[in-house]
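Engineer: Got a predicted structure plus its sequence, pasted below:
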Amino acid sequence: MESAGYRRSAGTSRGEARRQELLEAVVEDLAANGLVDFSLRRAARAAGATHKVLLYHFAGVDDLLVQAVDRLRERRIDTSLAVAGSGTLASRVAALWPVLTDPRFGHRVLEQSTGLAMYDPTRYAKFGREATDRYLPALLSLCPPDWAAERRAEVAEMVLATLRGLLLDRVTGGDEEGIAAGLRALLRALEREEQSG
């Protein structure tokens, strides 16, 4: 994969502002339309620019895609933490679900990017474990602070794996009733974990 970061526009506030504007337009397109048929040409149309303008500001289509998916992921994490509030671990995780499935946060794109990481881990490693590493601190912050670090890490990994599985099932045409049942089972497991002290 090409090195992350923009190229010739670096170093000026005007160039950075334009880069952010272009990136935001691409993020909105991805959130609405997903990754299927994503290309530099499609990104340029969404941004109201030419592909040459995008290549002036980004190191290539992979760089643009990675940065756009990162932006969607950060929005999702920030909003999830904002709605999680306080309460039990189970109630806080339950509060995340509507955000995780909200189209405004590119739910399909983020799950589709996991597929890219499986399909081509060399090119899209950032969508694999690196994405996991971005979610784990948020999930760790939801765990009771008096838990041992190892316990918090284990529970956060379980929550992440379960939510990711439910989200992937949802995107691939899963049974909504089954997904809801899986979420309820996760929440019950979290309640038991918290009650166990």
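Structural biologist: Done, it's in. A quick note: this is a predicted structure, and the numbers were derived from the prediction, not measured. Numbers count the residues shown, from 1 in each chain.

Engineer: only C-alpha atoms for contact and neighbour calcs from this point on.
Structural biologist: Will do.

Engineer: what sits against the residue most central in space within the chain?
Structural biologist: For the chain, the residue whose C-alpha lies nearest the mean C-alpha position (C-alpha atoms, centre = their mean) is residue 73; its distance is 3.0 Å. Residue 73 makes contact with 105, 110, according to C-alpha atoms under 8 Å, 6 or more residues apart in numbering.

Engineer: The same query, at a cut-off of 6 Å, please.
Structural biologist: Residue 73 sits next to no residue when contact means C-alpha atoms under 6 Å, 6 or more residues apart in numbering.

Engineer: any idea how far it lies from residue 145?
Structural biologist: According to C-alpha to C-alpha, to the nearest Å, residue 73 and residue 145 sit 25 Å apart.

Engineer: The residue nearest to the centre of the chain and residue 108, how far apart?
Structural biologist: From residue 73 across to residue 108, the span is 11 Å (C-alpha to C-alpha).

Engineer: same deal with residue 128?
Structural biologist: If you measure residue 128 against residue 108 using C-alpha to C-alpha, the figure is 15 Å.

Engineer: Comparing the two, which residue is more hemmed in?
Structural biologist: Between residue 128 and residue 108, residue 108 has the larger neighbour count (other C-alpha atoms under 10 Å), namely 23 against 16.

Engineer: let's bring in a second model and compare:
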Amino acid sequence: MTAKERLLGGAIDYIATNGAADLSLRQVAKAIGTSHRMLIYHFASKEGLLIEVVRAVEERQRMLFAELNADESTDVGEMARRFWQRLSAAENWPYVRLLFEIYGRALQGDQRSRPLLDGLVESWLPPLTEWGIQRGLPPEKARAYARLGVAVPRGLLLDLMATGDKAAVDEAMDLFITSYETLLS
């Protein structure tokens, strides 16, 4: 593991727990046992660090998806439900809040946060498109379904963060997953 990877790992947990709004690089550095100069060296700025944190969390989610997808004996609905359970688990809520915090900054025009938007949806489309095609979606529609497969869980995660109503959000997600099962049967 490189120095940058170690720093990023510590920063992910610290920032997810403490948020990013009033965060300084000095605070992060002190909490993870380094200097703010090292963070600047590796990430260029606070916003650079935040973008790397969100991208790393997103990559973890894609790796989880790939891990669950590797078990070919699992049917579509079961795999999607397992993914949603892990994604929406309470221990992930700090990371979800952080994603939406930085997402909001970028959407409000914060030029330093704007690079976060690059690939935030696009990075999910190839694996989800391929997943859909492998399970019988028409290839000409698979990319649109993949985009829906990104948007619905993100929207429900936002709902969960706003309302805390896990049962209602889980029910909505189950309805969405059931629609996929129906489509593929």
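Structural biologist: Happy to help now that I have it. Everything numeric in this text was worked out from a predicted model, so none of it was measured.

Engineer: TM value for the aligned chains?
Structural biologist: For these two chains in superposition, a TM-score of 0.83 is obtained (TM-score structural alignment, normalised by the length of structure 2); 180 aligned residues with a C-alpha RMSD of 2.4 Å.

Engineer: What residue in structure 2 is paired with the residue nearest to the centre of structure 1?
Structural biologist: Taking TM-score structural alignment, residue 73 of structure 1 has residue 58 as its aligned residue in structure 2.

Engineer: so its match is in which element?
Structural biologist: Element membership of residue 58 of structure 2, judged by DSSP states H and E, is helix 46-70.

Engineer: what separates that helix from the chain centre, distance-wise?
Structural biologist: Taking C-alpha atoms, centre = their mean, to the nearest Å, the mean C-alpha location of helix 46-70 of structure 2 is offset from the chain mean by 6 Å.

Engineer: What is the subsequent helix or strand relative to it?
Structural biologist: Using DSSP H and E, the first helix or strand after helix 46-70 of structure 2 is helix 76-87.

Engineer: Where in structure 1 does that following helix align, residue-wise?
Structural biologist: In the comparison with structure 1, helix 76-87 of structure 2 aligns to the range 89-100 (TM-score structural alignment).

Engineer: mean distance, that stretch to its aligned residues in structure 2?
Structural biologist: Superposed on structure 2, stretch 89-100 of structure 1 shows a mean distance of 1.8 Å to its aligned residues (mean C-alpha distance after the TM-score superposition for structure 1).

Engineer: What residues of that stretch count as buried?
Structural biologist: Of the residues in stretch 89-100 of structure 1, those buried under the neighbour-count criterion (16 or more other C-alpha atoms under 10 Å) are 89-96, 99-100.

Engineer: Please apply the same query to stretch 57-74 of structure 2.
Structural biologist: Neighbour-count burial for stretch 57-74 of structure 2, counted by 16+ other C-alpha under 10 Å, picks out 57-58, 61-62, 64-65, 68-69.

Engineer: Over to stretch 180-187 of structure 1?
Structural biologist: Within stretch 180-187 of structure 1, the residues scored as buried using 16+ other C-alpha under 10 Å are 182-183, 186-187.

Engineer: Take these and keep only those in helices.
Structural biologist: Cross-referencing the buried residues of stretch 180-187 of structure 1 against helices under DSSP state H gives 182-183, 186-187.

Engineer: and which of the residues you listed is nearest to residue 56 of structure 1?
Structural biologist: The shortest distance between residue 56 of structure 1 and any of those, using C-alpha to C-alpha, involves residue 183 and amounts to 44.4 Å.

Engineer: Structure 1: which residue goes with residue 14 of structure 2?
Structural biologist: Looks like residue 14 of structure 2 aligns to residue 29 there (TM-score structural alignment).

Engineer: actually residue 137 of structure 2, sorry about that
Structural biologist: Across the alignment, which pairs residues by TM-score structural alignment, residue 137 of structure 2 is matched by residue 147 of structure 1.

Engineer: so who does its match touch?
Structural biologist: So, once contact is read as C-alpha under 6 Å, 6+ apart, residue 147 of structure 1 ends up touching nothing.

Engineer: Roughly how far does it sit from residue 89 of structure 1?
Structural biologist: Looking at residue 147 of structure 1 against residue 89 of structure 1, where the rule is C-alpha to C-alpha, the gap reads 12 Å.
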